[in-house]
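Novice: show me how the following folds:
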Amino acid sequence: MKSQDELKKEAGYRAADLVEDGMTVGLGTGSTVRYLLDALGERIKKDGVHFIGVPTSKRTADYGRELGMEIKSLDDVDQIDITIDGADEVDPDLNGIKGGGGAQTWEKLVATNSKTCAWIVDESKVVDQLGKFPLPVEVLAYGHKQLVKRMADLGYRPEVRLVDGQPFETDEGNIIIDLHLDQIDDPYALADKLSNMTGVVEHGLFLDMTQTVVIGGQDGTKLMNK
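Specialist: Sure, this is the predicted structure:
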């Protein structure tokens, strides 16, 4: 049986084939995307492929540069041809939860400015219904305890994400509140409710945003298309 890391690697390397010479490519964040970056780095060295990478986090930008990629910020490109990113959960409608790495705001900004999007996952991330994975919500640090109280009153079971006992800080200096929902019956209604909360910067529900999911599975890599 293949390990989860092997499945991630297979998906990442398969997705690298979606990148063509001369493209502007949104580069996601996370453990599966790291394999994508490795594969793209190999194509740069072996095949001389050139593309502009638009990162969704500082760590992706740093690693991309190490691999020889030309990295530009979102504000320095006109349009992105394709964004390839990971996901924490994907349902049959190709809606997903993202933000386990705390980068969902940059990820969503890059994705919404892309002609097309593809996600790369191992088969454990494909679910019948979203919600088992805690839903990340990026919020301003100022007043975040009041948001935690409000979310608790709504039954969202919020928890401030901690690292070494301190609140996790995003690239924008914000805080992540993880919502332990178990299941999300209406992701669109929840997305609207969270977006309308003062102090919320961005949530991790990515709805109607991807057209392709590359899945690494025990029986090989396959594609789900919308």
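Novice: going forward, measure contacts between C-alpha atoms and count neighbours the same way
Specialist: Will do.
Novice: so which bits of the helix of greatest length in the chain are buried?
Specialist: Counting residues, the longest helix found in the chain (DSSP state H) is helix 31-47. Within helix 31-47, the residues scored as buried using 16 or more other Cα atoms under 10 Å are 32-44.
Novice: identify the farthest-apart pair in these.
Specialist: Within those, two members stand farthest from each other by Cα to Cα: Thr32 and Ile44, at 19.0 Å.
Novice: residue contacts, the nearest residue to Trp106 once chain neighbours are set aside?
Specialist: Residue nearest to Trp106 in three dimensions, not counting chain neighbours: Thr56, with 4.9 Å by Cα to Cα, 6 or more residues apart in numbering. Residues counted as contacts of Thr56 (Cα atoms under 8 Å, 6 or more residues apart in numbering) are 26-29, 103, 106-107, 110.
Novice: here is a second sequence; please produce its structure as well for comparison:
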Amino acid sequence: MEELKRRAALKALEYVEDGMVLGGGSGSTVAIFLKLLAEKVRKEDLDVTIIPTSYDVRILALNNGLKIASLDEYPTPDLAIDGADEVDPYKNLIKGGGAALLREKIVDYSARQLIIIVDETKIVEKLCSRFPIPLEVLPFAWKTVINRLSKIGTATVRYAKRGKVGPIITDNGNFIIDFNPSQNLTDNLAELNYKILSIPGVLETGIFLGTHVNKVIIGTREGVKILQ
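Specialist: Just a heads-up that it's a prediction; the model follows:
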């Protein structure tokens, strides 16, 4: 699986040019990309700046000698490179397994181009096949949000599996709620996204619509496939 991720990451490197400001998303494939990018920057003496979407990515970028900046300095990155938990044939995504979906969506949607890199196991016919939809939720509102969501599916607060007692807290100080919608609701993702965001206390959803995605680079056993 690592090799498939590496194939996708190597292909994404081809879109990086000198002087670019890149949005750095989260996930294991993006981590591979950032390490490869650091090698490319050193070998070719490139000027590339990363806008991290999480503290994890910030630390990874700095540890690999990459230059970082904020969205305040560069509100429109040239390119964002991100991963995904699920991708459908129309480039719609579920993201948020790493609890960084809010900052990821802000940076990804602000970029001039968005490229998603995944291995072939992330490709599904329909979203929510294997993963729930992560939601970033204000802690003050978690119970009322779950009550509202329970009318259209099932929802639970995500807890840390190790290293911390209690709910996972995002880099923004919020909770993550994992939501499994009733199956028919996923037929219209834009409408579902709107419906969820209309609940007071929901700050953002892990639904990333394909209309915002320029390319999905998929590492496969045969090589690389691109959805665009």
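Novice: superposed, what's their TM-score?
Specialist: TM-score for the superposed chains, counting by TM-score structural alignment, normalised by the length of structure 1: 0.94, backed by 221 aligned residues with a Cα RMSD of 1.3 Å.
Novice: show me the contact partners of the longest helix of structure 1.
Specialist: Under Cα under 8 Å, 6+ apart, the answer for helix 31-47 of structure 1 is 8-9, 11-13, 15-16, 27, 49-50, 63-64, 67-69, 84-86, 120-121.
Novice: so what's the most centrally placed residue in structure 2 up against?
Specialist: Centroid-nearest residue in structure 2: Lys95, 4.5 Å away (criterion: Cα atoms, centre = their mean). By Cα under 8 Å, 6+ apart, the contact set of Lys95 of structure 2 is 83-86, 101, 133-134, 206-208.
Novice: list the buried ones in the top strand by length along structure 1?
Specialist: Secondary structure of structure 1 read by DSSP state E shows that its longest strand is strand 114-122. Residues of strand 114-122 of structure 1 classed as buried by neighbour count (16+ other Cα under 10 Å): 114, 116-122.
Novice: average offset of it relative to structure 2?
Specialist: For strand 114-122 of structure 1, the mean deviation from structure 2 after alignment is 0.5 Å (mean Cα distance after the TM-score superposition for structure 1).
Novice: and the next helix or strand past that strand?
Specialist: Of the helices and strands lying after strand 114-122 of structure 1 in sequence (DSSP states H and E), the nearest is strand 135-139.
Novice: that next one against structure 2, how far on average?
Specialist: For strand 135-139 of structure 1, the mean deviation from structure 2 after alignment is 0.3 Å (mean Cα distance after the TM-score superposition for structure 1).
Novice: which residues does that strand contact?
Specialist: Residues contacting strand 135-139 of structure 1 (Cα under 8 Å, 6+ apart): 97-100, 102, 104-105, 174-181, 199-205.
Novice: for the corresponding residue of structure 2 for Gly53 of structure 1, give me its contacts.
Specialist: Matched across to structure 2, Gly53 of structure 1 falls on Ile50, judged by TM-score structural alignment. Counting by Cα under 8 Å, 6+ apart, Ile50 of structure 2 makes contact with 21-24, 61, 66-69.
Novice: same question, Leu114 of structure 2
Specialist: 79-82, 108, 212-215.
Novice: can you tell me what it aligns to in structure 1?
Specialist: Under TM-score structural alignment, Leu114 of structure 2 pairs with Cys117 in structure 1.
Novice: same check, this time on Ser26 of structure 2
Specialist: By TM-score structural alignment, Ser26 of structure 2 lines up with Thr29.
Novice: quick one, helices of structure 1?
Specialist: Secondary structure of structure 1 (DSSP H): helices at 4-15, 31-47, 58-66, 104-112, 144-153, 187-195.
Novice: what's the angle between the first one and helix 31-47?
Specialist: This points to helix 4-15 of structure 1. Here helix 4-15 of structure 1 runs at an angle of 50 degrees relative to helix 31-47 (axes from the mean of the first three to the mean of the last three Cα atoms, to 10 degrees).
Novice: what's helix 4-15 of structure 1 packed up against?
Specialist: For helix 4-15 of structure 1, the packing partners by 3 or more Cα pairs under 8 Å, 6 or more residues apart in numbering; DSSP states H and E come out as helix 31-47, strand 114-122, strand 212-217, strand 220-225.
Novice: number of residues surrounding Glu222 of structure 2?
Specialist: The number of residues packed near Glu222 of structure 2 is 7, by other Cα atoms under 10 Å.
Novice: distance check, it against Asn92 of structure 2.
Specialist: Relative to Asn92 of structure 2, Glu222 of structure 2 is positioned 23 Å away (Cα to Cα, to the nearest Å).
Novice: and if you look at Asn193 of structure 2?
Specialist: Distance of Asn193 of structure 2 to Asn92 of structure 2, computed by Cα to Cα: 12 Å.
Novice: okay, and the common contacts of these two?
Specialist: Jointly contacting Asn193 of structure 2 and Asn92 under the rule Cα under 8 Å, 6+ apart are Ile207.
Novice: circling back to that earlier point, can you put the helices and strands packed on helix 4-15 of structure 1 in CSV and add distance to Arg161 of structure 1?
Specialist: Formatted as CSV, the helices and strands packed on helix 4-15 of structure 1 follow (distance: least, Cα to Cα, whole Å):
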stretch, distance to Arg161 of structure 1
helix 31-47, 19
strand 114-122, 23
strand 212-217, 27
strand 220-225, 31
